[in-house]
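Chemist: model the structure of this input:
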Amino acid sequence: MARQCEMCGKKKQMGNIRRLLRGHYNVTGRRSFDPNLQRTKVGIKHVLACVNCIRTLHKNSKTKA
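Modeler: Sure, this is the predicted structure:
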């Protein structure tokens, strides 16, 4: 099972760590930024969705009701 949002496809991104050393910023390493994934029920099916998608679904259901 991939750690990826099943609704928008958001997945892990890689980035750099910048450290200040003697007045200069240096790229000292790599780190990963993971999406905030939660298991939620959409209709009758459980999906792994990021919180941004869950918020959007919640907002859309409020406006329709």
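
Chemist: please count neighbours and contacts with C-alpha atoms only from this point.
Modeler: Fine.

Chemist: tell me the centre residue of this protein?
Modeler: By Cα atoms, centre = their mean, the chain has its centre lying nearest to residue 35, at 2.1 Å.

Chemist: what residues are up against that residue?
Modeler: 4, 5, 10, 11, 12, 50 (Cα atoms under 8 Å, 6 or more residues apart in numbering).

Chemist: to check against the first, give me the structure of this:
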Amino acid sequence: MSRVCELSGKSGLVGNRVSHAKNRTKVRLLPNLQEKKFYAPGLGKFVKFRLSTSALRTVNKIGIEAYCAKEGIRLG
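Modeler: Next up is the predicted model:
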């Protein structure tokens, strides 16, 4: 399973870990993904997503159906 948010599409990136001596080591910076179930009143059932915490905050604020409509994602 890839480490990509199913709703926002947020994924990891590559950066450098820099020591005091300015030595650079490659490091993967991964999104904070959580698995969460939401109730979709339009479908009348729960839908499960693996989403980033920033997308989770937005879904909690405006609702799962409004978020999917805004992003152009079909539920179900």
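
Chemist: out of the contacts of residue 35 of the first structure, flag the one nearest to residue 61 of the first structure.
Modeler: Ranked by distance to residue 61 of the first structure (Cα to Cα), these are led by residue 50 at 16.9 Å.

Chemist: can you count the residues close to that closest one?
Modeler: Applying other Cα atoms under 10 Å, we find 22 residues neighbouring residue 50 of the first structure.

Chemist: just give me the match in the second structure for it.
Modeler: Using TM-score structural alignment as the criterion, residue 50 of the first structure maps onto residue 52 of the second structure.

Chemist: so the residue nearest to the centre of the first structure, which of the three states?
Modeler: Recorded secondary structure, residue 35 of the first structure: coil (DSSP: H, G, I helix; E, B strand; the rest coil).
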